[in-house]
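>>> here is a sequence together with a model predicted from it:
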Amino acid sequence: MNYTPVAFIQNLSTPEIVMIGCVILLFFGAKRLPELVRSLGKSVGEFNRAKAGIEEDFRSAMDVKDIDNKPRPQEAKAPAESA
């Protein structure tokens, strides 16, 4: 399993994670927990879409090629039209 640690999570063991889960369950209750997780997922998805949009804006503003140095589809030149 290849997993990248986030902040302090790398120092938590299983019992500590279970304890944190129990405290969250006590604070929010079983009825509101699915709603909370769903809204958290939507927020993360919205953040990722915004991040991708900003990256695309930077790439188009800088007019650079992708990481693998292949031209982007917008940069491909169309064949010359006959007059």
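That came through, no problem.
>>> make it CA atoms for all contacts and neighbour counts henceforth
Fine.
>>> what about the helices in the chain?
14-62 (DSSP state H).
>>> Ile54 - how many residues pack around it?
12 (other C-alpha atoms under 10 Å).
>>> same question for Ser39.
For Ser39, the count of nearby residues is 12 (other C-alpha under 10 Å).
>>> and the comparison structure, right after this:
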Amino acid sequence: MGIAPLFAGIPGGPEMLVILLIAVLLFGANKIPRLARSVGESMGEFKKGRQELETEIEVESDVVKSRGTRDADANPTREARE
């Protein structure tokens, strides 16, 4: 008989009700929709920024790969020259 972990995954129904109750007490019922909207917008901006960064990294990676291929063609290795 082991000890249950303190945080065992995603909260279920009763836990979500407690979290919702705390949120209502902290922010007030009329502010929760605005808070949820701003969190959603922030997540959208984060995803957009992450996608732009990934695209930029891919482009730079392609440039480096194409330079590496040209450098290898211009400067063959010792084994290729022999």
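Arrived safely. A quick note: this is a predicted structure, and the numbers were derived from the prediction, not measured.
>>> fetch the TM-score of the aligned pair.
The TM-score (TM-score structural alignment, normalised by the length of the second structure) is 0.63; 57 aligned residues with a C-alpha RMSD of 1.8 Å.
>>> Leu33 of the first structure and Phe27 touch, don't they?
No. Counting by C-alpha atoms under 8 Å, Leu33 of the first structure sits too far from Phe27 to count as a contact (9.4 Å).
>>> more crowded one of those two?
Using other C-alpha under 10 Å as the criterion, Leu33 of the first structure and Phe27 rank with Leu33 on top: 15 against 11.
>>> how much space between that one and Ile20 of the first structure?
14 Å (C-alpha to C-alpha, to the nearest Å).
>>> give the buried residues for stretch 33-48 of the first structure.
Using 16 or more other C-alpha atoms under 10 Å as the test for burial, stretch 33-48 of the first structure gives no buried residues.
>>> with stretch 18-25 of the second structure instead?
For stretch 18-25 of the second structure, using 16+ other C-alpha under 10 Å, no residue counts as buried.
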